[in-house]
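Enquirer: Sequence first, then the predicted structure, then my questions.
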Amino acid sequence: MKKMINKPENIVTEMIGGMLKAFPDYLEQVGDLPVVKRKNKKEGKVALISGGGSGHEPSHAGFVGYGMLDAAVAGEVFTSPSADKVYEAIKAVDSGNGVLLIIKNYSGDVMNFEMAAEMAGMEGINVKKIIVNDDIAVENSTYTVGRRGIAGTVLVHKMVGAAAEKGYSLDDLEVLGNKVISRTKTMGMSLKPCMVPTTGKLSFELPEDEVEIGLGIHGEPGTHREKMQDANAHVDYLLDKILKESELLENDEVAVLVNGLGETTLIELYIINNRVSEVLANKNIKVYDTIVGNYMTSLDMGGFSITLVKLDDEMKELLKAKADTPAFKRF
């Protein structure tokens, strides 16, 4: 294993330290915990918190800042953060108008974030949650009951974050968040496994001439394996599945996220997006906004995912609203 780390047990601590030093105007730490919060806390707004296991950077700490999250809680690599750390994050960012937890649908995350919400509720903090389940590949998986939460989570951060900045109430943010989630569909594929630095082992085995369709961001099994084809063939397959789930009609408007899993180059991601755009144009589906890059990774996994979000006028305005975070900016 060739990784630029020191001791495996210090990976998360040293990563957070480096991130805080890189973005001192944006971020600060909650005590000595793996919790990063927005440096210039805005009073009077509902606070948004997300998080999960490390290894998906820039998710989620990279999205802490104006127009997105107020705090992110990091667990160890591919491991949910404990409830007490989420609880401390809630207390650190609550300004009296409540806290909304944005949770990816993994059993450990859901359990620990819900437990933290109960702990905060006992202290009089109003906490609600939304659970992102955008991955259409499989219904149940190694770590979930129901569909997994993957790259579409970033667009939930963006739209719900913009609404919180505008002054939406906690109840209204919960309604909006669930609407965005219901309209967000993602599916991905892997070309190669990732190397897990805490174990020094590959997350799974995959022959050189095969890909895995619908793989999860922790290396969970997908729907099937098949021989490697050209980019257009794989995009066409994924988009066909996504479009059937999205119930899109002609002249509907969508946001597109082409997300890299860590190793896949921007050259490849732009080639993928080129085909996505062609297919949608041929179906008379209008692309309102396109985002390409590494937003929800899986360490150094080779692969990508495609997300489509069916937009309405409210969501279009929120998607384009200002955001200023280390990993996502809109001006």
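Expert: All right, it came through fine. Numbering: from 1, shown residues only.

Enquirer: Only C-alpha atoms from now on, for both contacts and neighbour counts.
Expert: Fine.

Enquirer: Show me how far whichever helix or strand residue 130 is part of is from its chain's centre.
Expert: Element membership of residue 130, judged by DSSP states H and E, is strand 127-132. Chain-centre distance of strand 127-132: 14 Å, with C-alpha atoms, centre = their mean, to the nearest Å.

Enquirer: Give me the helices and strands touching that strand, please.
Expert: The contact analysis (3 or more C-alpha pairs under 8 Å, 6 or more residues apart in numbering; DSSP states H and E) places strand 127-132 against strand 99-104, helix 107-121, helix 170-182.

Enquirer: got a list of contacts for it?
Expert: With C-alpha atoms under 8 Å, 6 or more residues apart in numbering as the test, strand 127-132 has contacts from 98-105, 110, 114, 117, 120-121, 148-150, 152-153, 170, 174, 177-178, 181.

Enquirer: now residue 289, nearest residue through space, not along the chain?
Expert: In this structure, residue 289 finds its nearest non-sequential neighbour in residue 255, 4.8 Å apart by C-alpha to C-alpha, 6 or more residues apart in numbering.

Enquirer: sorry, back to before: can you list the buried residues in the helix or strand just after the strand holding residue 130?
Expert: For strand 127-132, the following helix or strand on the C-terminal side (DSSP H and E) is helix 152-166. Within helix 152-166, the residues scored as buried using 16 or more other C-alpha atoms under 10 Å are 152-165.

Enquirer: quick one: residue 34 and residue 66, what's the gap?
Expert: According to C-alpha to C-alpha, to the nearest Å, residue 34 and residue 66 sit 20 Å apart.

Enquirer: Alongside the first one, take a look at this:
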Amino acid sequence: MKKIINDPKDVVAEMVDGMVRAYPQYVQQVPETFALVRSNQDSMKGKVGIVSGGGSGHEPTHAGFVGQGMLSAAVAGQVFTSPTPDQIYEAIKVVDQGKGVFLVVKNYSGDVMNFDMAKDLAEMDGIEVKSVVVDDDIAVENSLYTQGRRGVAGTVLMHKILGAAADQGASLAELAKIAQAVLPKLKTIAVALSAATVPEVGKPGFELADDEIEYGVGIHSEPGYRREKIKPAKSLATELLTKIDDELKLDPNKQYALLVNGMGATPLMEQYIFTHNILDLLAEKNIKPSFIKVGNFMTSLDMAGISLTLLELADSTWLNALNYPVETIAW
């Protein structure tokens, strides 16, 4: 294992410290926690707070999306491990402005349990809390850490839409309604060329031969649905888009947002080649996405691979929300 780290036990603490000191204009750390909140506290006044989080190793998710117009706070757990309920609870308390707090949770057993416990603690303090559990990964129904589908890169689009709505004054009930409307229209699937290596483990989460790929892997190196020999980018794009088409029933009379996401070790050159193929395939269906984003948004440490997300823009306000200006590290 070759990584630019010190003691593997200190990676999260040192990462959080480095991020806060590099970008003090965007984020600050809640003392004695790995929770990061907006530096511009005034931007949250009179508005519903939005909190997300999860295991570290997915950067820039989640702290890279903390800032005006997006998340109010993000809580970092240890690598590929849910943040603890007490740290989530501290973040909820900091961002609560009397209008309630909305939690965006990826569908992993530890995250769901710990965010629910934090929600209970907050409600005992009189803070109203609602939440959404994002399950956009269509690759497999159940996986190592989930009941049902996993929450992956599409979560970032959920952050963006809810963040814009909250910034414009949406109530807690309105945010819950938006989240439940977005959820079934949001679909993601990935392909991996190599697995992630957790620093404290020191070896990849699974092994692929030099000429192998695996479709449908999760962001914690969870298994996918098929391995085969590496193919050209167009073949990979065809496989992933076909799976999403099976779910969304792509329609040229509807609008879509497209997110192409690098898994951590995939050069932008390759991401743009893949995007080129996806856009060609969509054009064959007479579909031109109304919103496109390409880059590293929900990574898996040093995994080589790519994920494809499509969101059917069933409400015209969602496109406005995706284009809404934000002040964050990573959007």
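Expert: Nice, thanks for sending it over. Keep in mind that what you see is a predicted model, and the values were worked out from it rather than measured.

Enquirer: show me where structure 2 has strands.
Expert: With strands called from DSSP state E, structure 2 shows them at 27-29, 35-38, 49-56, 73-79, 101-106, 129-134, 186-194, 212-215, 226-229, 256-262, 291-295, 304-312.

Enquirer: Just send the ones you listed back as TSV, with distance to residue 241 of structure 2 too.
Expert: Output for the strands of structure 2, formatted as TSV (distance: least, C-alpha to C-alpha, whole Å):
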stretch	distance to residue 241 of structure 2
strand 27-29	36
strand 35-38	35
strand 49-56	27
strand 73-79	30
strand 101-106	22
strand 129-134	20
strand 186-194	9
strand 212-215	12
strand 226-229	15
strand 256-262	11
strand 291-295	15
strand 304-312	8
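
Enquirer: Make CSV out of these and add mean neighbour count.
Expert: Formatted as CSV, these follow (neighbours: other C-alpha atoms under 10 Å):
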stretch, mean neighbour count
strand 27-29, 24
strand 35-38, 27
strand 49-56, 28
strand 73-79, 26
strand 101-106, 26
strand 129-134, 22
strand 186-194, 26
strand 212-215, 21
strand 226-229, 12
strand 256-262, 24
strand 291-295, 17
strand 304-312, 25
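
Enquirer: out of the ones you listed, which comes closest to residue 325 of structure 2?
Expert: strand 291-295 (14.1 Å; C-alpha to C-alpha).

Enquirer: what stretch of structure 1 does that closest one fall on?
Expert: Alignment of strand 291-295 of structure 2 against structure 1: residues 289-293, by TM-score structural alignment.

Enquirer: Looking at residue 34 and residue 66 of structure 1, which one has more neighbours?
Expert: residue 66 (25 against 22; other C-alpha atoms under 10 Å).

Enquirer: from what I can see residue 81 of structure 2 touches residue 108, true?
Expert: No - with contact defined as C-alpha atoms under 8 Å, residue 81 of structure 2 does not reach residue 108; the gap is 9.7 Å.

Enquirer: which one of those two has more residues nearby?
Expert: residue 108 (24 against 16).

Enquirer: Tell me the counterpart of that one in structure 1.
Expert: In structure 1, the residue matched to residue 108 of structure 2 (TM-score structural alignment) is residue 106.

Enquirer: Surely residue 216 of structure 1 is in contact with residue 204?
Expert: No - counting by C-alpha under 8 Å, residue 216 of structure 1 stays clear of residue 204, with 11.3 Å between them.

Enquirer: out of the two, which sits in the busier spot?
Expert: Per other C-alpha under 10 Å, whichever of residue 216 of structure 1 and residue 204 has more neighbours is residue 216, with 24 against 13.

Enquirer: Map that one onto structure 2.
Expert: Under the alignment (TM-score structural alignment), residue 216 of structure 1 pairs with residue 218 in structure 2.

Enquirer: Also residue 73 of structure 1?
Expert: Superposed on structure 2 with TM-score structural alignment, residue 73 of structure 1 falls opposite residue 75.

Enquirer: Pretty sure its match sits against residue 30.
Expert: No - the pair residue 75 of structure 2 and residue 30 fails to qualify as a contact (C-alpha under 8 Å) at a distance of 9.6 Å.

Enquirer: Next, the contact list for the counterpart of residue 58 of structure 2 in structure 1, please.
Expert: Under the alignment (TM-score structural alignment), residue 58 of structure 2 pairs with residue 56 of structure 1. Shown in contact with residue 56 of structure 1 (C-alpha under 8 Å, 6+ apart): 217, 295, 296, 297, 298, 299.

Enquirer: And for residue 67 of structure 2?
Expert: 26, 27, 37, 38, 39, 40, 73, 326, 327, 328, 329.

Enquirer: check contacts around the third one.
Expert: For residue 37 of structure 2, the residues meeting the contact criterion (C-alpha under 8 Å, 6+ apart) are 27, 28, 29, 30, 66, 67, 72, 73, 74, 91, 94, 95.

Enquirer: Common neighbours of residue 75 and residue 30 of structure 2, please.
Expert: Counting by C-alpha under 8 Å, 6+ apart, the residues touching both residue 75 of structure 2 and residue 30 are 36, 91.

Enquirer: Residue 266 of structure 1 -> structure 2?
Expert: Residue 266 of structure 1 maps onto residue 268 of structure 2 when the alignment is built from TM-score structural alignment.

Enquirer: Its match and residue 295 touch, don't they?
Expert: Yes - counting by C-alpha under 8 Å, residue 268 of structure 2 touches residue 295, with 6.8 Å between them.

Enquirer: hey, what's in contact with both of the two?
Expert: Contact criterion C-alpha under 8 Å, 6+ apart; residues shared by residue 268 of structure 2 and residue 295: residue 262.

Enquirer: Give me the mean distance between the strand holding residue 130 of structure 1 and structure 2.
Expert: In the superposition against structure 2, strand 127-132 of structure 1 averages 0.4 Å from its aligned positions (mean C-alpha distance after the TM-score superposition for structure 1).
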